[in-house]
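Trainee: Got a predicted structure plus its sequence, pasted below:
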Amino acid sequence: MTAKRTLAVLTLCLVFGFGAVAGCAPQGASEPAGEGSAMPATGEEPQADSHSYTDEELAVIAGEEGTTHDAINEDVYPGKDYIDQLYDRWDAVAEEYAPEIRTLPDGRMVQRTPTEYGIAPGAWQTQANTNSYNTYWLDADNRGCGSCHADLGAVLKNMAFEHTQVWNDDIKSNLTVQECINCHHWAPGYMEKNMEFGTLMHAVHFGQRHKVQFSDEFGGNCNSCHNATDNGQGMEMWDLVKYDHLWGINNIASEDLKDASFSFEQETTQDNAFSFEWMHAYYDQMRHGAGVQETNLPQSLFDSWEITVDGLVGAPYTATLKDLVAEAESAGVVIEKTSKIVCSWNMVGGGGISNVKITGIPVSWLVEKAGGVQDGANGVRAMRADGSSKRSFSLDKLNANEALLVYKINGEPLGAKQGYPCTNWVEGVDAQVFSKQINAYTVADDCPPDFNDSKYCAENYDGSPNGWFDENGVIVNRPNATVLDVPEGLVIETGKPYDFHGYVDAYNERISQMEFSFDGGETWTAYELKDADPNRVVWWHLQWTPPEQGAYRLTVRATTAEGSESKQTHTVLVNAKDVLPAQEETTVLETTGLVAPHAVAADQA
C-alpha cells in the first residue's frame, strides 16, 4: 500500500468514527502531516524521535529478504519506522492540543476539557497516555460559555444593564447556562416574553455591537455554543450535552463507590440573607440604590415606622415598630433562631437561598394584641408599605409561630437590601411572602383556599408557590439539590479526600433522601436524611477520594418525604491529577468575566 493510500484509509477511519468502519485501523488512529493530512504541520516530514534498533532489527523493519516469522514481534516488524513516526506525530499533536489549564484569580486551577487517560487500551492514540480527540477534533476548549466567560456570575455583575442578583458569593454558587435558560424560557409575570433565551443570546453574540468581537476576536460561530447531532435533537446546547460526548471521563458505578462518606447539617449561616434585587416599585429602587452605595438608612425611619394589624380581628390597632419591639422584648416573646430564605425562582445550581439568624416578633402575638382572629378568616395578608405586595400566609403558620415580623438578621438591624426597618418572614415556604418594609398585617377571608395548592398560588400571585412551574405546569426546582463551589473542571489531587458540598431544599417539604452518581446517572448511591428541618437549609457533604487520574462527573438529586423527586439534576466535573501543574504552566486569569478562548490565547502568546 502506498503512503498516500495509507493516509487516505486513515483519514476515512477518523471521519467515520475512528475505526468504526470495517477494515480501518484501531480506534483513534491518526495520520502524519503531509499532502491531504488533517493534522497541522510542524515540519516538512514527520521524523522518528530517538528510536534505537540493532542492525538485525533495522533489517526486519526495512522488510529485507530473509526476514522470518521469529524475527517479527510487537516491538519490531516491517514498516515499524512509519508507525514510529506516526506515534511521534500524534504525540506532538497531543502536546500541542493538550487541554488548557487555567489558574483562577483565587488560585485554584480548572481544566474544562478532560485529559483522555487510558482510552481503549492498546489503541494508537494511547501511546503517549494522552490524546487530543476532545481538543483537536471536538475543539472542546473553545466551546461552551466557559470558553470565554470563566464565571457567568461575573458577567452578569459587570453587564451594562444591571441584572437581578442571581449569584450568591456567600455560598459560592456557580451560575450555569441551565439557570439562564430556565428563567428566560418560562417566567410569566416576570419576563415580558417567554421562550426568548435563544432569541436573546443570538442577538447578543451576533448583533451589531458584539458580532465582530465574537466572530473575529474570539473565533465564535454556531459550533461555539451548539452541538450539531444526528440523534434527532437538532442543535443542542453544548454545555448541556458535552459530558455525553467528551472522552476521558471515568465512570464509577454505585457498587464501587466504597470510600465515600455522607453527612449533613443545618446550622451554618451566611453573613447576609440572599435577596433578589427587583426594581418594580419605588421602595425597591430605594432599597437597591441604598444597598449598592452602602447607605445606612436612618434610625428615625425605624423609630417612626408604623405597623397596623387589621381585618378580621377584634380590635384593630396601629403602633410604631419601636414601641412594638420594646413591648415584645419586655414580654419575652421575641424569637431568635436559625431560619432559611429561598426564592421560588431559585433554580438547580442557583444561589437564591440562605440560612441566617433572625430576630423577630411572632405575628400571632401581634394579632392577639388586636383581639385575635375572628370567624371566617382563612389567612393573613402581609401588606408592603408601597402597596406592591399583599401576599398571604396560612393560619397554620400563624398558630405555629412560623410567621415573624423580623427586625434583626444575624443580631444586627436589617440592611437596606434586606428591607430595613423590618420584613415579614414565614418559615418553610418560598420568599414570595417575605414582604420587605411591611407596614400592615390584615387578617382576611379571601386568601388561597388551599395554601398547599402551588399552582393556584402561582397563577394568582398569592401565598407561596413553593417552586417554579415550567410551561407544562411542572415544578422544576422542588427538590433542588445543588453542588457549590466547584467551578467547571476544578483540578483536585488523586488519592486525597475531596469534600463535595452544597445544599438541598424543597421549600415546605422535608428532604428524606439524597442520591449521588459518578457514572452519568446510570447508577446511584442513596443516603437517608433523618429529621431534616424544612425551615432551614440542608447543607450536605460528600467526602470522596479520586482513585486515579482523570475526569470525574458528580450528579446529585433528591427526594422528599412527601414524594417529590428532582426534575432537574446538577452535574459538576472535576479533574484529578497525580501531580498538580505549576502555575506558570497554566493560563493565569486576572479576571473571570471575559477571557480569550484557548486557541486565541495560544496564538497571541
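Mentor: Yep, it's here.
Trainee: From here on, just use CA atoms for contacts and neighbour counts.
Mentor: Will do.
Trainee: what about residue 337, neighbour count?
Mentor: 14 (other Cα atoms under 10 Å).
Trainee: gap between it and residue 329?
Mentor: 15 Å (Cα to Cα, to the nearest Å).
Trainee: Residue 286 too?
Mentor: Distance, residue 286 to residue 329, by Cα to Cα: 29 Å.
Trainee: putting a second one here so we can go through both:
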Amino acid sequence: MIRKKKAVLLAAACAVCALAALAACSPQQATSEAAEPGGAAENLNFVDGKIGSKIGYSDEGRLIDNIDQLSDIYSHEEEEAANAENNQPSVYTDRNGFEIQPVPADSKGYNVTWLDAEDRGCLSCHETLEDAQMNQPTYHRLIMVGYPVEQGVQNCVMCHDTWQPSANKLKDNIHQTHFNNDMFGDMGGNCMSCHHIDDDGEFVLWDVAKYDLFKGYKTVAAKDSGATVSYDQDTITPLENQFYKTIKSEPAEWTNDDTQIDPTVYENWTIEIKGDVSNPVTMTLPELKERFGTVTAVLKNHCNVNGTGQGTIYQAEVTGIPLKDVIEFAQPLEGANGYTPKGYDGFGNLMPIEYLDEDAMLVLEVNGETLRPSQGYPVAVWVGGGAAGAEFPKYVTSISITTEDDPDKLWTHPRHGTNVAPSVTPDPEVVFYPNAGVLNYPTGVVFEDQVGKEITFEGYADAYTEPITRVEYSLDGGKTWITMETPNSDIDRWVYWRMNYTPQEAGSYHLKIRAFSQGSDGAEHAPTYTTDYMFTVR
C-alpha cells in the first residue's frame, strides 16, 4: 500500500503535531511519470503541442460534425470496469492485527482515481499519529489509545484548537512543518493532501470529510437493517485497554514500566494538604489509608481531548482513600471553594470543592490490582463525572486549598471538554460532546466470510456531566436512524452500547453514530458532530 512505503520516511523527517499528517498527494508524481517513455503520455494524441483525443475521435473540423463516431468509440463500460479493477483499494494489517481497507471499492474506481483517496489523510503517510508525535524534535505529550481503534486528527483539533485556546494553533504548526519540509515536497504533497474544499469553498480536514465523499457504500434503511441495539453502564475496561497519557515532563522509567512496581515508592510517598486550611497535613499513603480507610466505586475516565468518535475513554473499578474526608480533616477555612491536586511533574488544575463527592478518591487500585505506574502509581486523583486532564492527575504529591472570589477562576469547563470560563458560552464549533464511538474494531476494518453472519459492534456514549438520553445509528448516510433510548443514565458512568448487525451483501458500509444528552437547563443537547465509521464485509 502507498501509505506503507511513505510512512517510514515521513515519520523520521516530519516534525509534526498530533495531527501529524497532511498525506502526500500523487498528482505531481503522476504528471512527471506520464512524460517518461512508456508512460501515460504515449497514449495521447498531441495536436499542435496540446493533448487531443486518445480514443480515436476525429481531430479535424468541428467536434459536432463527427458525432456519428460516438456510438463506435465512446463506450466506457469496459473502460470503467477496467479502471475499477486497476484501482482497487489497498488493504493492510494494522498494529493490532486487524485487516484494514480505508477506502471503499466502487464500480468505476472513482474513490481512487478522482478522489485520490489513498494518498490523502494522516495515515497515508504516517504509520500512526503516535509515531508522528514521538518523532518530533521537541517534547510533546503523548496519548496512546488502549482499545484497538485508530487515533485520528480529531484528538489533535480538540487539544490545539478547542480545549486549550492558548495552545499553538494546529494549522500554524502543521502547515509550516510540512511545506518547509523537503520530503513532503519531494513526495508531491500539496494542500489537498490534507484538505477537502467543501460546498462553501472552505478548506476542511480530509480525514473528517472523507466518509461523506466516498462512493460505493452499501446503504441500508433503518427499518430494513434488522439491527438490534442495547446498552449497560456496568462494563469495565480491561487494564490493557485503558488509554495512557504521558506526564507533563518527559517520562521516567518508573512511571512507565508496568512490570515493575516498587513497594517502597508507595510506603514512602507523601501527600501534603496545604493552603487555606487551619490544619495543614502531610502524610504518607500508608498513614492516609490507615486513618481514612478506602472506598470502591465504578467510574469512567474520559480524556478532555477525546475528539469526535475517538477512543480516549475507559471505565474501571477503582479503590482509594476518600478525598473528601482527607480535605475535611485539613479543615478548609470558611469560604474556601477551590482545590488543586498536583503531581510530581507539577501538573494540576484548580477545581471547585463542590466536585468532591463520595466517589472522589486518592486511587490506589484499579480493577482489583495495584495502580500501574503508567496510570499514576502510587496514587492518582479520580473525581466522578470529571474529565481526565483536569481531575485525574497522576503521581499526586500535594493538594492546595484556595479561596476564589471570581467564579471564572474555578476551572469547571474542562468537565465539558472546553477550556472556557463558566460565564462564557462556548461556540458550538468547539464543543465535541455528547460523544460516541466504536471501541472493539478500528474504522476501516475488514470482516472476512461475514455475509449473512452477525457482527457485534461495541462502543460508548458520554457527555461528561450531562446524562446521555439516547444514541442513534444510521447505515444510509443519515437518512434514517435506529434509536436507542437511555433514560435516567448515571453521569459518573459511560453508556456502553452494543449493536448487532447481520450484513446481507458484501461491500463497504458507512455507520453514523450520534448521542444526545440533557443539558443543565433540562433541554436536549444535540451533538455538534456526528461520528463516522466504516467497515467492509466480504
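Mentor: Yes, it's here. If you're wondering where the values come from, they're calculated on a predicted model, not measured in any experiment.
Trainee: tm score of chain vs chain?
Mentor: Here the TM-score for the pair of chains, by TM-score structural alignment, normalised by the length of the second structure, is 0.75; 469 aligned residues with a Cα RMSD of 3.7 Å.
Trainee: mind listing the helices for the stretch 51-200 of the second structure?
Mentor: In order along the chain, the stretch 51-200 of the second structure carries the following helices (DSSP state H, counting those that start in this stretch): 70-73, 77-86, 110-113, 129-134, 153-157, 170-179, 182-186.
Trainee: right, so of the ones you listed, which gets closest to residue 500 of the second structure?
Mentor: helix 153-157 (26.5 Å; Cα to Cα).
Trainee: The closest one aligns to what range in the first structure?
Mentor: Using TM-score structural alignment, helix 153-157 of the second structure lines up with residues 177-181 of the first structure.
Trainee: Which helix or which strand is home to the residue positioned nearest the centre of the second structure?
Mentor: In the second structure, the centroid-proximal residue (Cα atoms, centre = their mean) is residue 310; its distance is 2.9 Å. Using DSSP states H and E, residue 310 of the second structure maps to neither a helix nor a strand.
Trainee: can you check the one 10 residues further on too?
Mentor: Mapping residue 320 of the second structure onto the secondary structure by DSSP H and E places it in strand 313-322.
Trainee: just residue 325 of the first structure next, same as before
Mentor: Assigned by DSSP H and E, residue 325 of the first structure belongs to helix 321-331.
Trainee: distance between that helix and the chain's centre?
Mentor: 43 Å (Cα atoms, centre = their mean, to the nearest Å).
Trainee: give me every residue that touches residue 368 of the second structure.
Mentor: With contacts defined as Cα atoms under 8 Å, 6 or more residues apart in numbering, residue 368 of the second structure is in contact with 317, 318, 319.
Trainee: What is the nearest of those residues to residue 372 of the second structure?
Mentor: Nearest to residue 372 of the second structure among the contacts of residue 368 of the second structure, with distances taken as Cα to Cα, is residue 318, at 12.0 Å.
Trainee: quick one: secondary structure of the equivalent of residue 522 of the first structure over in the second structure?
Mentor: In the second structure, residue 522 of the first structure lines up with residue 479, judged by TM-score structural alignment. Secondary structure, DSSP: H, G, I helix; E, B strand; the rest coil: residue 479 of the second structure is coil.
Trainee: What separation do you get for residue 224 of the first structure and residue 142 of the first structure?
Mentor: Noted for residue 224 of the first structure: a distance of 7 Å to residue 142 of the first structure, by Cα to Cα.
Trainee: Show me which of the two is the more surrounded one.
Mentor: residue 142 (25 against 22).
Trainee: How much space separates the more buried one from residue 181 of the first structure?
Mentor: For residue 142 of the first structure relative to residue 181 of the first structure (Cα to Cα), the value is 21 Å.
Trainee: Skip the chain neighbours and tell me the closest residue to residue 297 of the first structure.
Mentor: Leaving aside its chain neighbours, residue 297 of the first structure sits nearest to residue 416 (6.7 Å; criterion: Cα to Cα, 6 or more residues apart in numbering).
Trainee: if I line the two up, what does that neighbour land on in the second structure?
Mentor: The equivalent of residue 416 of the first structure in the second structure is residue 373 (alignment by TM-score structural alignment).
Trainee: So that match is in contact with residue 263, correct?
Mentor: No. Counting by Cα atoms under 8 Å, residue 373 of the second structure does not reach residue 263; the two are 11.4 Å apart.
Trainee: Let's verify residue 478 of the first structure: helix, strand, or coil?
Mentor: The assignment at residue 478 of the first structure comes out as coil when based on three-state DSSP.
Trainee: Nearest residue to it in space, ignoring adjacent ones along the chain?
Mentor: residue 506 (4.9 Å).
Trainee: Check whether that neighbour really touches residue 476, as I assumed.
Mentor: No. Counting by Cα under 8 Å, residue 506 of the first structure does not reach residue 476; the two are 10.9 Å apart.
Trainee: Redo the helices of the stretch 51-200 of the second structure as CSV? Include mean neighbour count and distance to residue 519 of the second structure.
Mentor: CSV is the format used below for those (neighbours: other Cα atoms under 10 Å; distance: least, Cα to Cα, whole Å):
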stretch, mean neighbour count, distance to residue 519 of the second structure
helix 70-73, 10, 62
helix 77-86, 14, 48
helix 110-113, 21, 40
helix 129-134, 22, 33
helix 153-157, 22, 23
helix 170-179, 16, 30
helix 182-186, 16, 45
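Trainee: Which one, of those helices, ends up nearest to residue 226 of the second structure?
Mentor: helix 110-113 (28.7 Å).
Trainee: okay, and that closest one goes to which residues in the first structure?
Mentor: Across the first structure, the stretch matching helix 110-113 of the second structure (TM-score structural alignment) is residues 133-136.
Trainee: In which helix or strand does residue 365 of the first structure reside?
Mentor: Assigned by DSSP H and E, residue 365 of the first structure falls in helix 363-369.
Trainee: Next secondary structure after that helix?
Mentor: strand 379-384.
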